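S.K.: coords please:
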Amino acid sequence: MGDSIRSLVEGTEVRKRPLRVAILGAGAAGLCMAIKLQKSGIGDFTIFEKAASVGGTWRDNTYPGSGCDVPSMLYSYSFEPKPDWSRKFAPQPEIVEYFEGVARKYRLLPHIRFNTEITEARFDEAAGLWRLRAAGGEEFEANVLISGVGQLNRPAFPKLEGLNDFKGAAFHSARWDHSVDLAGKRVGVIGNGASAIQFVPEIAPKVGSLTIFQRTANWCVPKADRPFTEAEKARFRAFPWLVKLQRYLTYLTLERNYLAFVQGSWFGKLFERAALKEMEAHIKDPVLRKKLTPDYPAGCKRILLTNDWFPALARDNVHVETAHIAQVTENAVKTEDGVSHPVDVIIFATGFESTDFLAPMKIVGRGNAELNHVWAHGAEAHRGVAVAGFPNFFMLYGPNTNLGHNSIIFMIECQANYIAQCVEALQNSRLRYLDVRKDAMESFNRTLQKDMQKTVWAAGCSSWYKTADGKVTNNWSSFTAKYWWEMRHPDFAEYTLVGA
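M.R.: Predicted coordinates for the structure are as follows:
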């Protein structure tokens, strides 16, 4: 850092100035960011949450069997361990309860404006302020804008001819309609990804018939899940270091799994063999087994952890349909082979609009540049957190920070630490704003995309990790340890620093 930059950022003669921070979203990312700001001595922040409670995607995904595929000890903040998780992989209600408890313990609730959805944010370059507008028309100002809305918050729906003519109930798994009684009903599930493998085994014994309209087969491996015993929980409470040890060992185990996502790796072949062995143990019908065998390398799409998916598919009242859907009628789903599948209920398990980061929110930076236009050919950011031309704007769980092998909470903490240091620099200096340099951002992304070509995520299959053009915009391209190392401290030489 040059002397002139150092005088702006670290000038000891400069008093801390008032600084207002706006955080979008009260999910895992937004809560973490708020706590990191508190610990940095920055208390003037507001979390804008469009819903009436905290929890983000875990608050929204209440479908039967909803739970996490990352071990509980690691799917929690490092600074707020939980010694009494009920299971190795926590169910959705317990995860929401955890985040609600965090919000209360760190006294974040007074900082949250619930039922306030920010629809537009514009940067006022002269004032160095972000001017926010909510759906209800309210307007707010902030020196710093931080998005914690993540990648999995807007359900994706397929465009199906005739869907409006359907007379039965139809809903997305992420907006589960609990008023619909599925007992004895003919149910059609469109999609077979991470949500479907959790709720299908739950509803299959209750429904009359269940047809799964499969787009592509999944690589599914056994889930090493079980309840924690009362003795284990007692030991975790009595000896906090055991929780830290369990967390560390879990991290190392998952970090090793990145090797499975390197194209052509022997470790990836181990995953494939484990998945095929699991399927063969439960699926005896050779026709069904062929339908369920993927034709792409393991990891190109999300590897799914489950113990009850294949047994559910082997049930007499469950049918897997691989023909593409042609249209929806009043009471059926018709496939391109001409077969009509009668259904009373349609459940969409079709994931999220994951590559349209921050949409439909309108973010306008310097020179009236609109973020969605800047990202027209695929979202990218500097280290996943900053975008050139959008000063004092940061993201958590932004482009290329998702994982296929470890805990996103770990990544969020790395980002929150980095962003908190940037906000501290603004507070402790004469800076009006920080704006990451375009050349620094482009250099970072060239390296990232080059590394990405070595992974299975860049292989030929389509997935929610990448755009229709094939650009991987969601996943980090290496070990999380590398990301942690690069995010320990901001390099302000990568930024344009503009004084007051």
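S.K.: use CA for all of it now, contacts and neighbours both
M.R.: OK.
S.K.: Which helix runs longest in the chain?
M.R.: helix 408-427 (DSSP state H).
S.K.: Who are the packing partners of it?
M.R.: helix 3-10, helix 28-39, strand 431-436, helix 480-486 (3 or more CA pairs under 8 Å, 6 or more residues apart in numbering; DSSP states H and E).
S.K.: number of nearby residues for the residue nearest to residue 452 when sequence neighbours are not counted?
M.R.: Residue nearest to residue 452 in three dimensions, not counting chain neighbours: residue 477, with 5.1 Å by CA to CA, 6 or more residues apart in numbering. Residue 477 has 28 neighbours, counted by other CA atoms under 10 Å.
S.K.: separation between residue 477 and residue 262?
M.R.: 10 Å (CA to CA, to the nearest Å).
S.K.: re the thing from before, help me confirm that the residue nearest to residue 452 comes into contact with residue 451.
M.R.: Yes - Residue 477 is within contact range of residue 451, at 6.1 Å (criterion: CA atoms under 8 Å).
S.K.: Just say helix, strand or coil for residue 47.
M.R.: Assigned with DSSP: H, G, I helix; E, B strand; the rest coil, residue 47 falls in the strand class.
S.K.: Mind listing residues that contact the longest helix of the chain?
M.R.: 9-10, 16-19, 28-29, 32-33, 36-37, 40, 42, 74-78, 144, 385, 394, 396-397, 401-402, 431-434, 480, 483-484, 487-490 (CA atoms under 8 Å, 6 or more residues apart in numbering).
S.K.: Write the ChimeraX selection for whichever of these are buried.
M.R.: Restricted to buried positions by 16 or more other CA atoms under 10 Å, the ChimeraX selection for the contacts of helix 408-427 reads:
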select :9,10,19,28,29,32,33,36,37,42,74,75,76,77,144,385,394,396,397,401,402,431,432,433,434,480,483,484,487,490
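S.K.: can you pull the contacts of residue 315?
M.R.: Neighbour list for residue 315: empty [criterion: CA under 8 Å, 6+ apart].
S.K.: next one: residue 445
M.R.: Residues near residue 445 by CA under 8 Å, 6+ apart: 380-382.
S.K.: between the longest helix of the chain and helix 3-10, how many degrees?
M.R.: Here helix 408-427 points in a direction 110 degrees away from that of helix 3-10 (axes from the mean of the first three to the mean of the last three CA atoms, to 10 degrees).
S.K.: what's the offset of helix 408-427 from the middle of its chain?
M.R.: Counting by CA atoms, centre = their mean, to the nearest Å, helix 408-427 is centred 17 Å from the centre of its parent chain.
S.K.: Show me what the host helix or strand of residue 319 is packed against.
M.R.: Residue 319 belongs to strand 318-321 when assigned by DSSP states H and E. With contacts defined as 3+ CA pairs under 8 Å, 6+ apart, the packing partners of strand 318-321 are strand 209-213, helix 309-313.
S.K.: now these in CSV, with mean neighbour count?
M.R.: As requested, the helices and strands packed on strand 318-321 are exported to CSV (neighbours: other CA atoms under 10 Å):
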stretch, mean neighbour count
strand 209-213, 23
helix 309-313, 20
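S.K.: want to put them side by side, so please do this one too:
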Amino acid sequence: MTQPSGVLARPDHEVVIIGGGFSGIGAAILLSRAGFEDYLLLEAGDGLGGAWHWNTYPGVAVDIPSFSYQFSFEQVAGWSRVYAPGRELKAYAEHCVDKYDVRRRTRLRTTVTAATFDDEAHLWRLDTSSGESITARHVVSATGVLTQPKLPDIDGLADYTGTVMHTARWDHSVDLTGRRIAIIGTGASAVQAIPHLARAAEHLTVFQRTPIWCLPKPDAPLPGVARAALRRIPGAKRVSRLASQSFVELTFPVAAHFAGLVPVAAAGERLGHAYLRQAVRDPAVREQLTPRYALGCKRPSFSNSYLPTFNRDDVTLETTAISAVTPTGVRTVDGTEHTADVLILATGFKVFEKGNMPPFTVRGAGGLDLDKWWEENRFQAYQGVSVPGFPNFFTILGPYGYNGSSYFNLIETQGTHIVRALRRARKVGATRVEVTPEANAAYFASALGRRKHQVFFQDSCGLANSYYFDDNGDVPFRAATTLETMWAARRYPLDAYAFTA
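M.R.: Below you'll find the model as predicted:
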């Protein structure tokens, strides 16, 4: 190991975690449990919980069974339903923050605007919106990708005189009762919100660009006796989690990444078509709601109330393209104007857009810009965690890290990967940890080599308008089972990283 020129400065913190959602909370807990107590968690918002702090629209809920949507080391028995509502996920985040002593090492309302690596001092300098600079030996980026709401590029939106809100920034002061509501988008958030909006509105108009695959939701209330059984019967939590994990694994990682080997998606499509025939009475509306792309090309949804909503006389499904938003409503290209008092934007998030992953400038060794590096080399990261040229910088949701299973599996897997690298650095006295170009290249080649069995690269996916695809036509999901990702995090060769003092 070589000694850099100059004197190594002592950073403000050994690790700074950026982002206070479950990724950041999980990273903090796992670091602390591994003996890395000198960390600071920075969160731009005024509360913790990430998506469950920001998303409070009517009907917001987890989209996989709650038994899977929690940390393996902190399983709770108090969920009110198989698919818990958003407020319970927010409460679970607060519970974890308090139980594992994360709150006192957290700073809210602190937005990181830039991160710059100091080559001589082997540390990161983090600029914040307040003008303060914070230094860290290591940075864990836990900002997620579904964080920055994406507004539609529609003429006239700024001139609309009614109430406008994005589903991710819901305004609860607005009374929707008896109002004429228009909602643009039929993605995952819209599927949850639309049944609730229909019950409140005088009339609801749903503007759909691309129909979503909607499957029956195996949801039910969890009565007190069931919750008591989970608490008191030995092994009950483990069994419920195993059943839940198996369901989740089958419906995404297996179905999406091994479609060429295991025809789960085809069975899902048959179920989806049968459910659509049963749920929607009008054949014309049913036809409009029928996807023309394979199940898995874009994020599907599970709901027992979304499709039946279109049987209501006070709900209109509009599939004609929008030409403009007018001061009083929405006009389609055929000249029809749909008057609306309230306009809801269920238009998703910036995902692979420049400046979102992460949502601040990152300059690594020699001033290398992360956005520019990805633009020139395609999205890639070693096991979704590290990028060559960006020492001491780790991500939870990096390219080719997430396999589509429970997000909590991802957090724990990536946390395990990061902790192993930091433990080795501590053991050998290294202050600079950087994945080697060779290890990264081999992993990227392996990831691309698995595409032939993934559902995403069949022709019909071109009709899906899916945010899964980046500008290069890649889908940076990790084509692996959850067990494989867990094994790899625990067993990857540590010489994939260069450790320098």
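S.K.: Superpose the two chains and report the TM-score.
M.R.: Comparison of the two superposed chains (TM-score structural alignment, normalised by the length of structure 1) gives a TM-score of 0.93, and 483 aligned residues with a CA RMSD of 1.7 Å.
S.K.: any common contacting residues for residue 477 and residue 262 of structure 1?
M.R.: Common neighbours of residue 477 of structure 1 and residue 262, counting by CA under 8 Å, 6+ apart, are residue 455.
S.K.: Could you tell me how far stretch 35-51 of structure 1 lies from the centre of the chain?
M.R.: Stretch 35-51 of structure 1 sits 20 Å away from the centroid of its parent chain (CA atoms, centre = their mean).
S.K.: now the strand holding residue 319 of structure 1: which residue numbers in structure 2?
M.R.: Alignment of strand 318-321 of structure 1 against structure 2: residues 315-318, by TM-score structural alignment.
S.K.: and the aligned residue in structure 1 for residue 117 of structure 2, which of the three is it?
M.R.: By TM-score structural alignment, residue 117 of structure 2 lines up with residue 123 in structure 1. For residue 123 of structure 1, the assignment made with three-state DSSP gives strand.
S.K.: And for the residue nearest the centre of structure 2, nearest residue in space, chain neighbours not counted?
M.R.: With distances taken as CA atoms, centre = their mean, the residue of structure 2 nearest its centroid is residue 146 (4.8 Å). Computed as CA to CA, 6+ apart, the closest residue to residue 146 of structure 2 that is not its neighbour in sequence is residue 349, at 5.5 Å.
S.K.: Equivalent analysis for residue 167 of structure 1, please.
M.R.: residue 330 (5.1 Å).
S.K.: Can you report how many residues neighbour residue 159 of structure 2?
M.R.: Per other CA under 10 Å, the neighbour tally for residue 159 of structure 2 reads 11.
S.K.: same question, residue 461 of structure 2
M.R.: For residue 461 of structure 2, using other CA under 10 Å, the count is 19.
S.K.: Pull out the buried residues from the lengthiest strand in structure 2.
M.R.: Criterion DSSP state E: the longest strand present in structure 2 is strand 133-141. By neighbour count with 16+ other CA under 10 Å, strand 133-141 of structure 2 contains the buried residues 134-141.
S.K.: Mean deviation, that strand versus structure 1?
M.R.: Strand 133-141 of structure 2, aligned to structure 1 and superposed, deviates on average by 0.5 Å (mean CA distance after the TM-score superposition for structure 1).
S.K.: rewinding a little: residue in structure 2 matching the residue nearest to residue 452 of structure 1?
M.R.: For residue 477 of structure 1, the aligned position in structure 2 is residue 479, judged by TM-score structural alignment.
S.K.: My impression was that its match belongs to a strand - is that right?
M.R.: No - Residue 479 of structure 2: not assigned to a strand; according to three-state DSSP it is coil.
S.K.: Excluding chain neighbours, give the residue nearest to residue 440 of structure 2 in space.
M.R.: residue 382 (4.8 Å).
S.K.: any idea how far the one you found is from residue 390 of structure 2?
M.R.: 12 Å.
S.K.: that older thread, what degree of burial does the residue nearest to residue 167 of structure 1 show, as a neighbour count?
M.R.: 15.
S.K.: would you say it is within a helix?
M.R.: No - under the criterion used here (three-state DSSP), residue 330 of structure 1 is coil, not part of a helix.
S.K.: Contact partners for it?
M.R.: Residue 330 of structure 1 sits in contact with 165-168, where contact means CA under 8 Å, 6+ apart.
S.K.: out of the residues you listed, who has the most neighbours?
M.R.: Most neighbours among the contacts of residue 330 of structure 1, by other CA under 10 Å: residue 166, with 18 neighbours.
S.K.: ok, for the alignment partner in structure 2 of it, nearest residue in space, not its chain neighbours?
M.R.: Using TM-score structural alignment, the partner of residue 166 of structure 1 in structure 2 is residue 160. Excluding the flanking residues, the one nearest residue 160 of structure 2 by CA to CA, 6+ apart is residue 327, at 3.9 Å.
S.K.: what's the answer for residue 165 of structure 2, then?
M.R.: Excluding the flanking residues, the one nearest residue 165 of structure 2 by CA to CA, 6+ apart is residue 344, at 5.3 Å.
S.K.: Tell me the secondary structure at the one you found.
M.R.: strand.
S.K.: Next, format the buried residues of strand 133-141 of structure 2 as a markdown table and append distance to residue 336 of structure 2.
M.R.: Formatted as a markdown table, the buried residues of strand 133-141 of structure 2 follow (distance: CA to CA, whole Å):
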| residue | distance to residue 336 of structure 2 |
| --- | --- |
| 134 | 54 |
| 135 | 56 |
| 136 | 56 |
| 137 | 58 |
| 138 | 56 |
| 139 | 52 |
| 140 | 50 |
| 141 | 46 |
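S.K.: Between the residues you listed, which sits nearest residue 455 of structure 2?
M.R.: When these are compared for distance to residue 455 of structure 2 (CA to CA), residue 141 wins out at 29.0 Å.
S.K.: Could I get the contacting residues of that closest one?
M.R.: Listed by CA under 8 Å, 6+ apart, the contact set of residue 141 of structure 2 reads 17-19, 24, 358, 393-396.
S.K.: the strands in the stretch 1-150 of structure 1, which residues?
M.R.: Ranges of strands in the stretch 1-150 of structure 1, per DSSP state E, counting those that start in this stretch, are 21-24, 45-48, 112-113, 118-124, 129-134, 139-142, 144-147.
S.K.: Now do the same contact list for residue 477 of structure 2.
M.R.: Contacts for residue 477 of structure 2 (CA under 8 Å, 6+ apart) come out as 399-404.
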